[in-house]
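*Asks:* sequence isn't available, so here's the structure alone:
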């Protein structure tokens, strides 16, 4: 029989200690987010449909994006036990400099569309976290503005080779002069992918007030207040080149881009040159043979060619082929620190986050980006400890098995 007694007042009072309420709505909202998916849900509530879908969506049936995320979920970890993991070192060297974590912020276009702080929030959060920030050619903060926001951290620049080549050349010179140390030469956008969510939403840059957007904005007045009371949304590094936003966007996609363009850009750039958008072992080999400083395995977040190769699946083969000759990095599909640990274990020297950063931005501006980094850092550290590794250098392919879901049929 269980012995029973009247509750003692002192014991009741111990149970009745209430947590001090958080009066800052933004902090309360962000503190409730325990995962990147949580930030995504908050972002969806707070952002007009067209802007959220521009970030969240991908090309055509969005198969590439779903497959990339599923590939990370289809991982089996193999931990080692009885290792001292009281302290873990998440830092690494990448392209001649340090990063406190094995990921940086990927280049994203139209970033102030998602939330008005835009690239300034991303660059400031990157500096605070000790990780690199990458500015897109189609960014809404200028090269010089990003440098001012991240004066002591590492800034990288993502380049589209535009139809008017001199525009791209001038951007390279400006980024070089501003002290950006790595350039991402992007090769997966000869034409724009078919982003059907945007077409269905009547999405435009800048956003236009229509009956649909007005109705959609009613429960999100704060977004429109920010949008209408802050500087005009434009491609900040391209304002001096003339042309409408649409014309500049069309100009950024050029089907004539070639290896010769890579050679020209290399002659103009004094820092590291990395080719972003590599999707085959053969192309990785060809680029390594040309002496590039690195390749980023990427299908543009699933936003270009739907049914494109899954970068995480491609990673082990590319590392075996060129890992001794050039640095291999990876993006697309990362939603958890465990995804990043998996990629490093299979040979990626670095990873990049795009949507994960933007979900935080939409959820809470600069504080939301800080929360993204905090969540991923915690997940990386916990995963490493549970795997029994105290540093990134200890991660090896033996720690990860890629479970097979999509198995190719034998070729005839």
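*Replies:* Cool, the structure landed. Just so it is clear, the model here is predicted, and its values are computed rather than measured. Numbering: from 1, shown residues only.
*Asks:* contacts and neighbour counts: CA atoms only from here.
*Replies:* OK.
*Asks:* tally of neighbours for residue 263?
*Replies:* A total of 11 residues lie near residue 263 under the criterion other CA atoms under 10 Å.
*Asks:* Validate this expectation: it resides in a strand.
*Replies:* No. Residue 263 is assigned helix when assessed by DSSP: H, G, I helix; E, B strand; the rest coil, not a strand.
*Asks:* and it, how close does it get to residue 293?
*Replies:* Distance, residue 263 to residue 293, using CA to CA, to the nearest Å: 13 Å.
*Asks:* take this one as well and set it beside the first:
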């Protein structure tokens, strides 16, 4: 039976993927309390529905990063998508374009900036890090400009990689490595293993020409992150990237009011309120819990995206009611990709849209502009 919600796609992905790669998607840092809280926090928010409103037509469309989009949802940048399906980032970008929403390409992708631009005419964002090699960061900016990306997002919450204990226990490496610990899980996933043997290209496509870190063999993700990202980066470096890019610029990984204010001060046009899906520092607030204070601090004009814990269309509606311009998802679409390739991603996005439409109908709200704090009854309970 076809999965009907994100939880069912998660289970389908678990059956399809070798254990190291499922747990790489699914896991968080340390005790994984932030990972769990990201989703639980949405359940603490209660709606205030209106009845006997004309809800015969529901419109989920809005604007984001200067583009018209079909709904206030977009696909977060996720690294090394080839691990989860041989369709790679191309399958995800095409599904996003068909759904009329933004796709975000990660620096750590297994498909290049240029190949995504050639394959998808939909709205696109490129996600960047500040590398120890500033020349590499500058190169990414220029390549994204030439390729016509609509926005640039700087991830700021990875001065070092988080303590992802599931990856250590499962022997997660990039590229995949067959060994005693993982051999059984590969054998139990014949479809994935067949496609791996047929197409074993797991290069980090955007950096391999400058930092061929994987040429010497498999290595842990944490090892790679700690060797390449610059822990000495500061707000001055972020301001430098704002100037280099000269367009819509989003700071991803803001987890405090103070940093939100700093992001606005350097010229950022948007903020992704994010704790990296609970994969970096454990025991931090859920992004949805930070939304109201950050909106109060930065005012109405800055675009705010809630990134983390979004599992239902109703979660997106709650965030928009509370002041977000949109939400972004990572794990949900990767579950869909692992389970069914491009069609799986498209199905997950269709589920989110239908859930949004149903929630808005039952709330008595017909369009995104009508979603405001009056639709929220309480937080907590």
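*Replies:* Yep, it's here. Just so you know, these numbers come straight off a predicted model, no measurement behind them.
*Asks:* give the aligned range of the strand ranked longest in structure 1 in structure 2.
*Replies:* Longest strand in structure 1 by number of residues (criterion: DSSP state E): strand 272-278. Matched against structure 2 by TM-score structural alignment, strand 272-278 of structure 1 falls on residues 248-254.
*Asks:* for stretch 199-206 of structure 1, same thing?
*Replies:* By TM-score structural alignment, stretch 199-206 of structure 1 lines up with residues 168-175 in structure 2.
*Asks:* ditto for stretch 357-371 of structure 1
*Replies:* Going by TM-score structural alignment: stretch 357-371 of structure 1 matches residues 333-347.
*Asks:* the equivalent of residue 316 of structure 2 over in structure 1: neighbour count?
*Replies:* Counting by TM-score structural alignment, residue 316 of structure 2 corresponds to residue 340 in structure 1. Counted with other CA under 10 Å, the neighbours of residue 340 of structure 1 add up to 27.
*Asks:* now do the end-to-end distance for the match of stretch 199-206 of structure 1.
*Replies:* OK, stretch 168-175 of structure 2 end separation, CA to CA: 15 Å.
*Asks:* kindly report the same for stretch 237-248 of structure 1.
*Replies:* First-to-last residue span, stretch 237-248 of structure 1, CA to CA: 11 Å.
*Asks:* immediately after the longest strand of structure 1, which helix or strand?
*Replies:* Using DSSP states H and E, the helix or strand that follows strand 272-278 of structure 1 in sequence is helix 281-289.
*Asks:* ok, now which ones touch the alignment partner in structure 2 of residue 96 of structure 1?
*Replies:* Taking TM-score structural alignment, residue 96 of structure 1 has residue 66 as its aligned residue in structure 2. Residue 66 of structure 2 makes contact with residue 150 under the criterion CA atoms under 8 Å, 6 or more residues apart in numbering.
*Asks:* the closest residue to residue 60 of structure 2 other than its chain neighbours: neighbour count?
*Replies:* Closest residue in space to residue 60 of structure 2, ignoring its immediate chain neighbours: residue 71 at 4.9 Å, by CA to CA, 6 or more residues apart in numbering. The tally of other residues near residue 71 of structure 2 (other CA under 10 Å) stands at 25.
*Asks:* which residues touch residue 71 of structure 2?
*Replies:* Contacts of residue 71 of structure 2 (CA under 8 Å, 6+ apart): 60-62, 100-101, 353.
*Asks:* the strands in the stretch 101-250 of structure 2, which residues?
*Replies:* 103-105, 124-128, 151-155, 248-254 (DSSP state E, counting those that start in this stretch).
*Asks:* got the buried residues for the helix or strand hosting residue 76 of structure 1?
*Replies:* Here residue 76 of structure 1 sits within strand 75-77, counting by DSSP H and E. Residues 75, 77 are the ones in strand 75-77 of structure 1 that count as buried (16 or more other CA atoms under 10 Å).
*Asks:* what's the mean deviation for that strand versus structure 2?
*Replies:* Here the mean offset of strand 75-77 of structure 1 against structure 2 after fitting is 1.2 Å, by mean CA distance after the TM-score superposition for structure 1.
*Asks:* which elements pack onto that strand?
*Replies:* strand 400-402 (3 or more CA pairs under 8 Å, 6 or more residues apart in numbering; DSSP states H and E).
*Asks:* mind listing what's buried along the strand it packs on?
*Replies:* Buried, per 16+ other CA under 10 Å, within strand 400-402 of structure 1: 400, 402.
*Asks:* now it, how far from the chain's geometric center?
*Replies:* 23 Å (CA atoms, centre = their mean, to the nearest Å).
*Asks:* kindly report the same for stretch 55-67 of structure 2.
*Replies:* 21 Å.
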